[in-house]
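> attaching a predicted model along with its sequence, questions to come.
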Amino acid sequence: MTLRKRLFWLFAPLLVLALLFAYGLSQSLILSRFDRQDAQLLEGEAVRLQNLLEQNLRRNLDLVQSYAQWDTSYEFMHGQHPDYLRRNADPEALSEMNFDFMVFLDLQGRVHAEQWLPPTLTDMFVLDGQPPRSLEALRRAILEQARGLIQTSDEDLYGALIAVQGVPLNLAMGSIQDNQSTLPSAGTLIAGHFLDGERSENLQQQINGTLRLLAADHSVERWAPLPSPGVFSLNRAELSQRHLPNEEQQQILLRFSNSLGQPQMLFELTRDRRLYHEGRKAIAIFLAQATGVSLLALLLIYLGLEFAILRRVSRMHQDIAAIGPDSSQQRLQDRGTDELGRLACEVNRMLERLEQSETRDREILDAIQDGYFEIAPDGQVQAVNRALCNLLDYPAEAMLGQSYERLLSREDAERARQDFALALANNEQIRFSAPLRRGDGSLGHYETRFSLIRDSQGHFAGFRGILRDISEQVAYQNQLLDLAYRDSLTGLGNRKAFSEQLRHALDKAQREQGRLALLYLDLDRFKEVNDRYGHDVGDALLQDIAERLRRTVRQPDRVYRLGGDEFTLVLPDSNSVAAQKLAERLLAELQNAAQIGALSIDFVTPSIGIALYPDHAQNPEALIKAADSAMYEAKRERNRVDLFHPRLLSSSTQSG
């Protein structure tokens, strides 16, 4: 990731985080405060609605009191003033007092007189949508509920908001007495009006919000009681929790219950969340402006970084990238006095120290006698010293950047790859030796010990090692091996080499379920050569026979001299037919006279015995014994080949 992208991803998330923080802060503090203010305004309107209803009730009570505590009314209840209703409670008077009915009850609760001006049933406002069956049924229900309220109240003057048969009404009641309230009560005066559409509309006009009258069974979980403005009301007012029907509005319920705690009616007050939405608009404008200012600040910061830092860093990068092995004394050009300038100065000092260190290391590496090399992870040679070039007879330019595998054979290159993988897996030093191809085309044996190279972060960066020429040691070791495993007279493998080769060949045949043939060869009348011509001629004859065996056998390294005039051949993956064909060719080759100097020796002939695995034996000792037995059987007639037969071994054993 480039530095520009890193700086962008540094500042951009901070900007977004700051804007999100501002948004969250505005939501949690400012908007919540506006929302609480909207809720307070809604609750205030609900309390105001309660006060308006209480004021209406207070007004009705004042009117009822003016009638109930009047001597004329008191006398009317005692049978006087028969024209009282016509003169004081006619329909016109009731309409002026905003009453829909007025009823005089005696002390027994019987109707003494009454005046009704109710609206029609179709014009009445009904809470549950089902109007009363008749006005008479509504009248009886109102009187019955009024009598119940009279019995539960100890006051002389009181009122209540009640719902009778789903019809809401404002009811005022007062005890009928004389002007001085010195005489006993003569009954109760009841008056009130229905909360019809017109009165609800008048109430709506006095409230800042939308008002709706609902049935009292509207379900709300929790209610908060409101204090009553006066002691004259029999109602208990309660306020619900605020709820939000949508994003734009808020609602609250005002419930009125009678003195028995029975809910009578609900007033649903709906009001816009004006402050909340104005706050949201203000916050949106603020966030938009803050975002614009932040983007402008980000642009200015980016431009400042581009011209003050990034371009200087880019130039420093170009200067550093131009520094290489062939550009010594090249330095950074930044000469500023700020942090970047001081950084460039320190880099120049570091380059000077590094050049001094590299020069010192190069001198040390060129001074040592052993070859030094470094190999990249992809196998290319990265560094060599002078001694390595001398050991391999290559100039440094011919090896740098080339794969090490070009110096090895295919088998040794595969082995080297395995050793490199092992060193990387185990994080250990590995010893490796193999023939390497020199610059003149010859092969030399070399040994190296290599280890891992890791960079400053500890990551694998290649291999380094020391190379030594061990050609003389390998030649000496091969000479020792020849002495240990080769017959000094004929150059063929000796008995020790034969034993090991036979064992390995048998193990392989057993693993792979293969076959193997063993040929035993003995020279007839060879003793006469030594007796007649001397051991020097006998040795020369053995060398001649060994050379003819090599020419006849396709794999000469499978021919061995066991000692004296005995030879053997190991033939892996061979059956009886192939073994007999080879034996016949050997007979034909060895029947020819041997020319030893001026002597021509033609009386020495071979006898050959053949034994097969797994037909004749399962182990080396038994197989050798079987081939030897077959060879002695062939010597009875001389100059012939004989395949082992188990009966021959048993008869020979019995005769012995």
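Cool, got the structure.
> from now on I want contacts and neighbour counts done on CA atoms only, so please keep to that.
Noted.
> mind listing what's buried along the helix or strand hosting residue 542?
Using DSSP states H and E, residue 542 sits within helix 535-552. Neighbour-count burial for helix 535-552, counted by 16 or more other CA atoms under 10 Å, picks out 537-546, 549, 552.
> could I get the residues you listed in CSV, plus columns for distance to residue 590?
Formatted as CSV, the buried residues of helix 535-552 follow (distance: CA to CA, whole Å):
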residue, distance to residue 590
537, 17
538, 15
539, 16
540, 14
541, 11
542, 11
543, 12
544, 10
545, 7
546, 10
549, 8
552, 10
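> A further structure is provided below for comparison with the first:
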Amino acid sequence: MTLRKRLFWLFVPLLALALGIAFVLSQQLILSRFDRQDHALLSAEAERLRIQLDHSLKRNLDLLLSFAQWDDSYDFMQGLHPEFMRRNMDPEALRQVNFDFVIYLDLQGRVYAEQWLPPDLPDLLVLGQQRPGSYQALRDGIIQLGLRLRQNSGIDAIKGQVVVVQGVPVMLAMGPISNSQGSMPPLGNLIAGHFIDGERAEQIQSEVNATLRLLPPDGAQTDWVQLAPGNGSSLTEIQISPRQVLDGQRQQMFLLLGNSLGEPELLLELTKERRLYHQGRKAIGIFLALSSTAGLLVLLLIYLGLDHWILRRVSRMNQEFAAIAPNSSTQRLSDSNHDEIGQLAREANRMLERLEQSETRDRQILDTIQDGYYELDPQGIILATNRALCQMLGYPSQELLQHSFAQLLTLEDSQRARQLFIQARESGKSTSFAAPFRRGNGSLGYYETRFSLMHDSQGQLTGYRGILIDISDQVAYQNQLLDMAYRDPLTGLGNRKAFAEQLKSALEQTQQQRGRLALLYLDLDRFKEVNDRFGHDVGDALLQNIAERLRGAMRQPDRVYRLGGDEFTLLLQDAGAEVAQKLAERLLAALATPAELNGLRIDFVTPSIGIALFPEHAQDAESLIKAADSAMYEAKRTRNCAHLHRPQTLSSPS
């Protein structure tokens, strides 16, 4: 990742974090405060509605008591002033006091007198689906409710409450009928009030800064709070609901009004917009947008400043570093400002000078040593060599550098070397390796190398370094010693030791593969006569001639051995009696021609060949040799022939 990207991913998350914190704080602090204020406004409207209803009920009670506790009303209930209703309770009088009905009940609960001025039935506000069929049903319902209230609270009770009769909300007031001083026992009760029709509902709505709906009670209410009536309040029982938020835009609260019997009567629904909350959200959105714009502008200015004062200089320094090649010893960083980057450039220049001095010293040391030095990358590409290695292998340095080491080895040896590199990487230890290397002139030379791992400052593998030593003379000497140990010096064939080891190995392989093996034992007839007549030098020359003919007759010349004197053996794998017999005939034919040795013609020396088979004639090496030797002695009786071993059978006693 480039430095520019790193700076970008440094500032952008910080800006996003700052905006996120601002958003969370605005939600938790500012918007929650606006929400509480909206809640308080809705609660204030609910309180205003309660005060308004209470004010209407108190007014009705005051007007009702002005008629109920009046001497004329008291006398009227005693049968005096028969024209009391016509003079005082005519429709005009009811209209002035805003009553839709007035009912006089006597002590027995009978209607003594009544006056009605109700609105039209279609204008009534009805809760629910079923509308009252007539005013008679409304009248009977009001009278029955009045009698229940009197029975529950007594004839002296003064009641003002909102009730629902036949689905129609009613502002009801009731009080005892007595004299003006209230000193006489009541003669009955006066019930008066008005219906809440559409016009009166709109009037109530106009006094409240919220949307009002009148609903029937909807059953049990949970988490609602019972409000205590205020001083002088006429409302008997009020419950208020917790605030509810509707679709995030509006808030809602309910007031449940009950009568003095503890029965729920009317549900008032108040709905109000969350105006402050939404204004706050808009303000916060504008603030965050402006803050984001300002933050991005600041980020851009900071980025441009960093790009101009830091990033360009760092980029130029990086390019100058990359341009410094191994042979550009005089190239240096150009930044010379008197700040941290300029100081870094000066320190880097001093470091380059020390590094070049160290590399010059190391190169001089490497060029003076006699052993070859090299460095490889993890893929085996040659990165560095010294003068001795180039001279040792016969390549100029340009033909080795940036080329794979595998070009110097055979395919098998290069694969073995790669396995050693892997083992060294896994173990972390130095490893040695010896193999024939291909020289520049095409010849092969034997070299031994010991290499170790190279790591960087973070411990990561960067390659391998090692020393190469020429061991060609040592390998040649070892091969010479090996040849002396296993080679007959006169004929160049394998000697008795080589034959014993090869026979053992061939038998083990044949046993594993469940195959067959043939051993031919050859001895020269009348060879002693050559030494006696012509001398040992001629005898040795004859043996060399015989050995060369035997090699020429074999498909695998390395399977011919001289055991000593004039005795030879031949190993033939995967062969039975027929194949061995044919080979013996081919050997007899090859040795039938007289030998011409320095003007001498020797034609009297012939071979005798014994043949033994594994596993038919023997199960081990010693037995197989004895069987072949026995067959060879059988052949010598006739001379110049081959004889297959025949195991002796025990004759039965006579």
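Cool, the structure landed. This is a predicted model, so every value here is computed, not measured.
> what's the TM-score here?
Comparison of the two superposed chains (TM-score structural alignment, normalised by the length of structure 2) gives a TM-score of 0.93, and 652 aligned residues with a CA RMSD of 2.5 Å.
> the helix holding residue 542 of structure 1 vs structure 2, average distance?
When structure 2 is overlaid, helix 535-552 of structure 1 sits 2.2 Å from its aligned residues on average, using mean CA distance after the TM-score superposition for structure 1.
> so how far is the next helix or strand after that helix from its chain's centroid?
Next helix or strand after helix 535-552 of structure 1 toward the C-terminus (DSSP H and E): strand 559-563. Distance of strand 559-563 of structure 1 from the chain centroid (CA atoms, centre = their mean, to the nearest Å) equals 71 Å.
> now do strand 559-563 of structure 1: which elements does it pack against?
Where contact means 3 or more CA pairs under 8 Å, 6 or more residues apart in numbering; DSSP states H and E, strand 559-563 of structure 1 is packed against helix 495-512, strand 566-572.
> by contact count, what packs against the helix or strand residue 631 of structure 2 falls within?
Assigned by DSSP H and E, residue 631 of structure 2 belongs to helix 621-636. Where contact means 3+ CA pairs under 8 Å, 6+ apart, helix 621-636 of structure 2 is packed against helix 496-513, strand 517-525, strand 606-614, strand 641-644.
> now the strands for the stretch 101-250 of structure 1?
101-105, 111-116, 157-164, 167-175, 188-194, 210-215, 223-225, 236-240, 249-257 (DSSP state E, counting those that start in this stretch).
> now the residue of structure 1 positioned farthest from its centre, what's its secondary structure?
Distance from the C-alpha centroid of structure 1, by CA atoms, centre = their mean, peaks at residue 80 (99.6 Å). Judged by DSSP: H, G, I helix; E, B strand; the rest coil, the three-state class of residue 80 of structure 1 is coil.
> mind checking how far it is from residue 110 of structure 1?
From residue 80 of structure 1 across to residue 110 of structure 1, the span is 17 Å (CA to CA, to the nearest Å).
> residue 371 of structure 2: neighbour count?
17 (other CA atoms under 10 Å).
> if we can go back for a sec, distance from the helix holding residue 542 of structure 1 to the middle of the chain?
Centroid displacement of helix 535-552 of structure 1 relative to its chain, using CA atoms, centre = their mean, is 78 Å.
> against which helices or strands is it packed?
With contacts taken as 3+ CA pairs under 8 Å, 6+ apart, helix 535-552 of structure 1 sits against helix 526-533, helix 576-590, strand 594-596.
> just name the most buried of the helices and strands packed on helix 621-636 of structure 2.
Mean neighbour count (mean count of other CA atoms under 10 Å) peaks for strand 606-614 among those, with a mean of 27.
> what is the mean deviation of that strand from its aligned residues in structure 1?
Per aligned residue, strand 606-614 of structure 2 averages 3.5 Å (mean CA distance after the TM-score superposition for structure 1).
> and that strand with helix 496-513, angle?
40 degrees (axes from the mean of the first three to the mean of the last three CA atoms, to 10 degrees).
> for strand 606-614 of structure 2, packing partners?
Here strand 606-614 of structure 2 is seen to pack against strand 517-525, helix 577-591, helix 621-636, strand 641-644 when contacts are counted using 3+ CA pairs under 8 Å, 6+ apart.
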